[in-house]
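>>> Generate a structure from the sequence data that follows.
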Amino acid sequence: MTENNDQNKSPYQKGKNGNSMLKPPKFNAYWVYGLIAVAFIALNLLNIGQKPQETSWQKVKNDMIRNSDVERIVVIRNLLAVNVYLKQESLDKYPALFESSFDSPSKAGPHYTFPIGSIEQFADQLESAQEGVSELNRIEPEYTTQENYFGDFIGWILPFALIIGIWFYVFRRMSKGAGGGSGGGNIFNVGKSKAKVFDKESNISINFKDVAGLAEAKQEVEEIVEFLKHPQRYTKLGGKIPKGALLVGPPGTGKTLLAKAVAGEANVPFFSMSGSDFVEMFVGVGASRVRDLFKQAKEKSPCIVFIDEIDAIGRARGKNPNMGSNDERENTLNQLLTEMDGFDTNSGVIILAATNRADILDRALMRAGRFDRQIHVELPDLNERREIFGVHLRPLKLDPNLDKEFLAKQTPGFSGADIANVCNESALIAARKKKEIIEKQDFLDAIDRIIGGLEKKNKIISLQEKKTIAYHEAGHATISWILEHAHPLVKVTIVPRGKALGAAWYLPEERSITTKEQMLDEMCSALGGRAAEEIIFAKISTGAQNDLEKVTKQAMAMVSIFGMSEKVGNVSYYDSSGQSDYGFSKPYSEKTAELIDSEIKILIEKSYKRAKQVLLDNMSKHKKLAELLLEREVIFSEDLEAIFGKRKFGEPQGLGEKKIIPIPESKSTTNDSENQTV
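Down below sits the predicted model:
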């Protein structure tokens, strides 16, 4: 895609013989005005042309007046200068006058000029220089005033021109910021749409082949393109073409990429803009831009209009934080609702929109007839991740033995954007190590860095802190290996990364639903670090802060959302519509709140006691694992298998080969030890 854009923007074009030549710049009428102004100013300021030669009064008096070569003397009052006219028969005596053909004076004169101090003083000097000269040969000075019309004009108009120029520049810049690209750059077009139009000449290189995974979503979007390409296939049976489709999913899953593929595949105009482009500081601008957008779309129908991040203007009305105020977003939404399915019809215009906050959108926007379809773009599964890796690995120089299946298994829960980041980060790591190809280890390092952060080898950790961290992480690893539903362990490290002093990497099972037993096992595993500290050192630390936060949220969800508490019952206080986001009251009474709190505490306490019992039953193996972790700083599932034996409930799939990480000379420290889950 980058190469195509560069070709489109290249300043070169091919001639008839195939050779590259520079494109001629486009003609602009302002260039002519500019050249004329520059030439006019240059001619006047530089005073190019025939002009008298500079001289002095002494030379005029001693050489010209004494030899009777002067015909006239003209005194210019306002310039305090004197022009000297020579007799025509005396011009041959002064050959230096006409040596230069560029700025020599005319033969008619004036031939010389010189400045004077005052007119009275010059009159006395001229009178004394002509003493004894007869009346017939005496030269009487002439007095005149020379007007400089150009200088006066420039002096009068220049200040106004500067003020108008500065005002026009500032006004143009402000109107461009307010009016957008299609508005022509002035304040009168502030209400014009800022949508970018892509058509057949745009040469968009992305198509559906570049979109890996997302099979169901891609099928839905491909059908929209077919609606526009072959509408009669669907309308001949009496059906109506859908008016809109909403792409919903977490960030980075490929919603905008799907829209780009539609723009590349469809042979119809494609309008693209963001939801925030409608929002403006001026009242009514958003609604005006919506009207202009649909006006342009109707003129070019059939076409597709894509609005990215539509939640910027599509938030449910009456539920905004700025209560009681006139909300410009509501006016924009009202106009959008009217344009999408109002009194006027929009035949041939299909609306595509994308958001990751579908729960806060207005119900009127989500109804059939506006957005007829909701296309869910979820996080990719194992097979889809393998396809996504296949797309992003194309431009990389890889080890021939690298397995995409292995990489897909190592990245559960990763979005398409995360996978692209892994591929790019692995290339940077390999280049940093001065490798010629990217190997498996580089990808593993990239995954570790993205999940846990950069290794911090400069901070100093005391021996007691290091021992506490080792037993804490060994507690997590021990319980996760023994319990049936806990996530299989991949790697444990006490090398600090990011904000974590230690971390454990797990490979969670990809499942659609989770049982109560699975959630309890996960809670027990998360509390293994705190339980290990209490058992081994008879005291606890702040290292379990992240674990406690995770466990508390999970227990709260079990009781108040999933109905997994016998005393609270099969009730859920979760509001999926988002209507209670800005409410001040809880959906349950104070008595129920106390019951929920007590049930959450009971769940956590039971999981904690269970974690302590598991560690006590496996005390020797737990200590052996912690000592090995202190020695190596990084251990893998193979090391746990050597200590605990094979896992009874199935082996984790897709585990990497054991990698040897040298023990750093110094370690870093932070406040908390986090339990990281891949």
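
>>> alpha carbons only for contacts and neighbour counts from here, please
Will do.

>>> Could I get the contacting residues of Glu280?
Residues counted as contacts of Glu280 (CA atoms under 8 Å, 6 or more residues apart in numbering) are 178, 286.

>>> Next one: it from Val559, what distance?
Distance from Glu280 to Val559, counting by CA to CA, to the nearest Å: 44 Å.

>>> Ok, Arg511 next?
According to CA to CA, Arg511 and Val559 sit 21 Å apart.

>>> surely Gly498 meets Ile451?
No. Under the criterion of CA atoms under 8 Å, Gly498 is not in contact with Ile451, lying 9.3 Å apart.

>>> To check against the first, give me the structure of this:
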Amino acid sequence: MAKDNPNNKRPRFSSYWIYAIILFVIIGVNLFSGGSSWQKLTATTPSELQEFLKNGDVEKILIITNTRQAKVFLTKDAMAKEVHKDVGDNSLLPASGSSPQYEVKFGDLQNFENEIKKTIKDNNLPTVIGYDQESNLFGDFIITILPFILIIGIWIFLMRRMAGGGAGGAGGQIFNIGKSKARLFDEKTETKVTFKDVAGLEGAKEEVQEIVEFLKNPDKYTSLGGKIPKGALLVGSPGTGKTLLAKAVAGEAKVPFFSLSGSDFVEMFVGVGASRVRDLFKQAKDKSPAIIFIDEIDAIGRARGKNNFTGSNDERENTLNQLLTEMDGFDTNTNVIVLAATNRADVLDKALMRAGRFDRQIFVDLPDIRERKEIFEVHLRPIKTSEALDLEFLAKQTPGFSGADIANVCNEAALIAARKGKKAVDKQDFLDAVDRIIGGLEKKNKIITAEEKKTIAFHEAGHATVSWMLEHAAPLVKVTIVPRGQSLGAAWYLPEERLIVRPEQMLDEMCAALGGRAAEKVIFGKISTGALSDLEKVTKQAKAMVTIYGLNDKIGNLTYYDSAQSEYGFTKPYSEETAIIIDKEISNIIEEQYARAVKLLSENKDKLTELADRLLEKEVIFKDDLERIFGRRPFEKGEEEIVKE
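As a prediction, the model looks like this:
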């Protein structure tokens, strides 16, 4: 074939050759159409012209009216004279007919014309006077066509940029705006994440692994009559590992994996979202079996009709309708599985959640103590740690932490150790990292008056005292009056990880939270604004007891929580009379616990004062300090660790 011939090395044709040829044609036409305009003429003055006229040397004078110059044609006899010998043949190009030899620039046309006519008349000369206008064809042509050239050039430039060139790729250009922005995962070039890198989440991994296995070995399931699931929805709190699980699927699956975000479908142009959905599924079908992963699917999957106040057609609804059709419509794409992740499953459309579209909903919860230990093992692989590091202890110190939080703790601990010049990260660095993440950065140079510091000390000592004396309050870890973040003092607890909570447990926690304000009342006889976060916490708890969990006798076994309620609901699910009762019951619960905290602190005022004095002296106290003052708790479970600095 011709393309395989090594001798066939013709120069590559470029469009710039066309532009060059057109330019040369224009110049050539201009040069040869009016040669006189390109002649090299000898300049002379009006006075010298008068001398030439008087001597009878001038055959013709051609006055160019629009340029204020005249061209002088000499007679044949004058050309032989010595004075004109240098202007014999002075044209760059061959001229048609006789050519001028001199050019004269003048000022006022009328005066110049009158003087020439007067000289010709006085000397009875045969000189002819002619008139003409000279134009520059090339210049006029450029001036005429330049705006069009600029417009066409800009248009070509923009079209080339938008039609596929540039770094934005096909999905980001104007002619490809309806194309999918999904990125095809290539296991050979991309960083590979496997299920070994996903700690915990055993149930979620098992279901997702089954989907991968189905794609690898479909006969194992189809031989028994099973069908491939259409989709799986990963639901969970932020940072629990939903996207990481999808990355592991991409690393494990030996099939094409398309990854994109829900916001990639949203565009200002009408119909673009639906077009991108169609293109995405078309690509996936062409490469089937394949997996599509849509992160943050709530960007397009919100329930239809709930947020459309204007009554207009919503572009997101069009996109969602197209997604519903592609997942389980008349022409369903087989062997294409859709994985999606969201932390707002309550706002998703019911049609999207039904069986046949997202067949499985996989809940990715916050890790428990065992799973947190496994997560620490994963994130500590690249970190140089001391040999004495106890991972089980670290897992106990991080209740309620997500996988992302634990990754942040490990990174922060490494930074703290490096800041201190250590060769390895030890236990204390991790404890400092936990404190940094929970409470914020220490502000030891913050200016606090002695009176304010004393108030803060008694406030934090009140929290510690009440929580120590209540059975269901969270066990104390440490108390500090060193300002951190926005707080002036803080108390750290290790809450028990419960699946269900009883009323007495909630009431003890509320009483402990009000211990700070109660201590101010008992010691100083007045209160301050320092209990804002405590009041916010107890108000939410009391409101939940009354309106959500049905733990109030007067309201009874009712809940006003509706998981399917629109976020734009404007009506209360109870009457005004019930609202009054709810407000009164919430207030009663909080005031009862406040009075209970005041009573406890009044009975132990001397121990409270001793604890506050020690806190003022040391700024940070631990569990063993409270044991020396109060003795061991009678309901101690013996599980909690004593944290020492």
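
>>> TM-score them against each other, please.
Overlay of the two chains. TM-score (TM-score structural alignment, normalised by the length of structure 2): 0.79; 614 aligned residues with a CA RMSD of 4.6 Å.

>>> what's the average distance of the lengthiest helix in structure 2 to structure 1?
Once structure 2 is assigned using DSSP state H, the helix that runs over the most residues is helix 576-603. Mean deviation of helix 576-603 of structure 2 relative to structure 1 after superposition (mean CA distance after the TM-score superposition for structure 1): 2.7 Å.

>>> Show the contacting residues for Ile211 of structure 2.
For Ile211 of structure 2, the contact set (CA under 8 Å, 6+ apart) comprises 228-229.

>>> Please repeat the previous calculation with a cut-off of 7 Å.
Neighbour list for Ile211 of structure 2: empty [criterion: CA atoms under 7 Å, 6 or more residues apart in numbering].

>>> Mind telling me what it corresponds to in structure 1?
Using TM-score structural alignment, the partner of Ile211 of structure 2 in structure 1 is Ile224.

>>> which residues in the stretch 1-150 of structure 1 form helices?
2-8, 29-45, 57-59, 119-129, 149-179 (DSSP state H, counting those that start in this stretch).

>>> same check, this time on the stretch 351-500 of structure 2
369-379, 391-396, 403-419, 427-439, 450-469.

>>> Tally up the residues packed near Arg72 of structure 1, please.
Per other CA atoms under 10 Å, the neighbour tally for Arg72 of structure 1 reads 17.

>>> okay, stretch 509-527 of structure 2 sits on what stretch of structure 1?
Under TM-score structural alignment, the match for stretch 509-527 of structure 2 is residues 522-540.

>>> what about that stretch, start to end distance?
Stretch 522-540 of structure 1 has its terminal residues 21 Å apart, counting by CA to CA.

>>> Report the buried residues of that stretch.
Burial within stretch 522-540 of structure 1, assessed by neighbour count using 16 or more other CA atoms under 10 Å, is assigned to 522-533, 535-536, 540.

>>> repeat for stretch 431-451 of structure 2
Neighbour counts over stretch 431-451 of structure 2 (16+ other CA under 10 Å) mark 431-436, 439, 442 as buried.

>>> before we move on, what about stretch 287-305 of structure 2?
Under the neighbour-count criterion of 16+ other CA under 10 Å, stretch 287-305 of structure 2 has 288-304 buried.

>>> Where does it end up in structure 1?
With TM-score structural alignment as the criterion, stretch 287-305 of structure 2 aligns to 300-318.

>>> who touches the matching stretch?
With CA under 7 Å, 6+ apart, stretch 300-318 of structure 1 has contacts from 228, 268-276, 297, 329-330, 332-333, 348-355, 357, 360-362.

>>> hang on, the earlier thing: of Arg511 and Val559 of structure 1, which one has the most company?
It is Val559, of Arg511 of structure 1 and Val559, that has more neighbours when counted by other CA under 10 Å, with 25 against 7.

>>> What's the match for the more buried one in structure 2?
Alignment note (TM-score structural alignment): Val559 of structure 1 maps to Val546 of structure 2.

>>> got the contact list for stretch 513-522 of structure 1?
Residues outside stretch 513-522 of structure 1 that contact it (CA under 7 Å, 6+ apart): 483, 485-486, 564, 607.

>>> ditto for stretch 363-380 of structure 1
The contact list for stretch 363-380 of structure 1 (CA under 7 Å, 6+ apart) reads 213-214, 217, 242-250, 253, 255, 337, 340-341, 413-415.

>>> Alignment lookup: Lys599 of structure 2 to structure 1.
Counting by TM-score structural alignment, Lys599 of structure 2 lines up with Gln613 in structure 1.

>>> what's the distance between its match and Arg632 of structure 1?
Relative to Arg632 of structure 1, Gln613 of structure 1 is positioned 27 Å away (CA to CA).

>>> And for Arg317 of structure 1?
58 Å.

>>> Equivalent analysis for Ser276 of structure 1, please.
Ser276 of structure 1 sits 52 Å away from Arg632 of structure 1, going by CA to CA.

>>> And for Phe282 of structure 1?
Counting by CA to CA, the gap from Phe282 of structure 1 to Arg632 of structure 1 is 63 Å.

>>> burial count for the counterpart of Leu158 of structure 1 in structure 2?
Superposed on structure 2 with TM-score structural alignment, Leu158 of structure 1 falls opposite Leu146. Neighbour count for Leu146 of structure 2, taken as other CA under 10 Å: 12.

>>> For Leu146 of structure 2, give me its contacts.
With CA under 7 Å, 6+ apart as the criterion, no residue contacts Leu146 of structure 2.

>>> From Lys423 of structure 2, how far out is it?
Distance, Leu146 of structure 2 to Lys423 of structure 2, using CA to CA: 70 Å.
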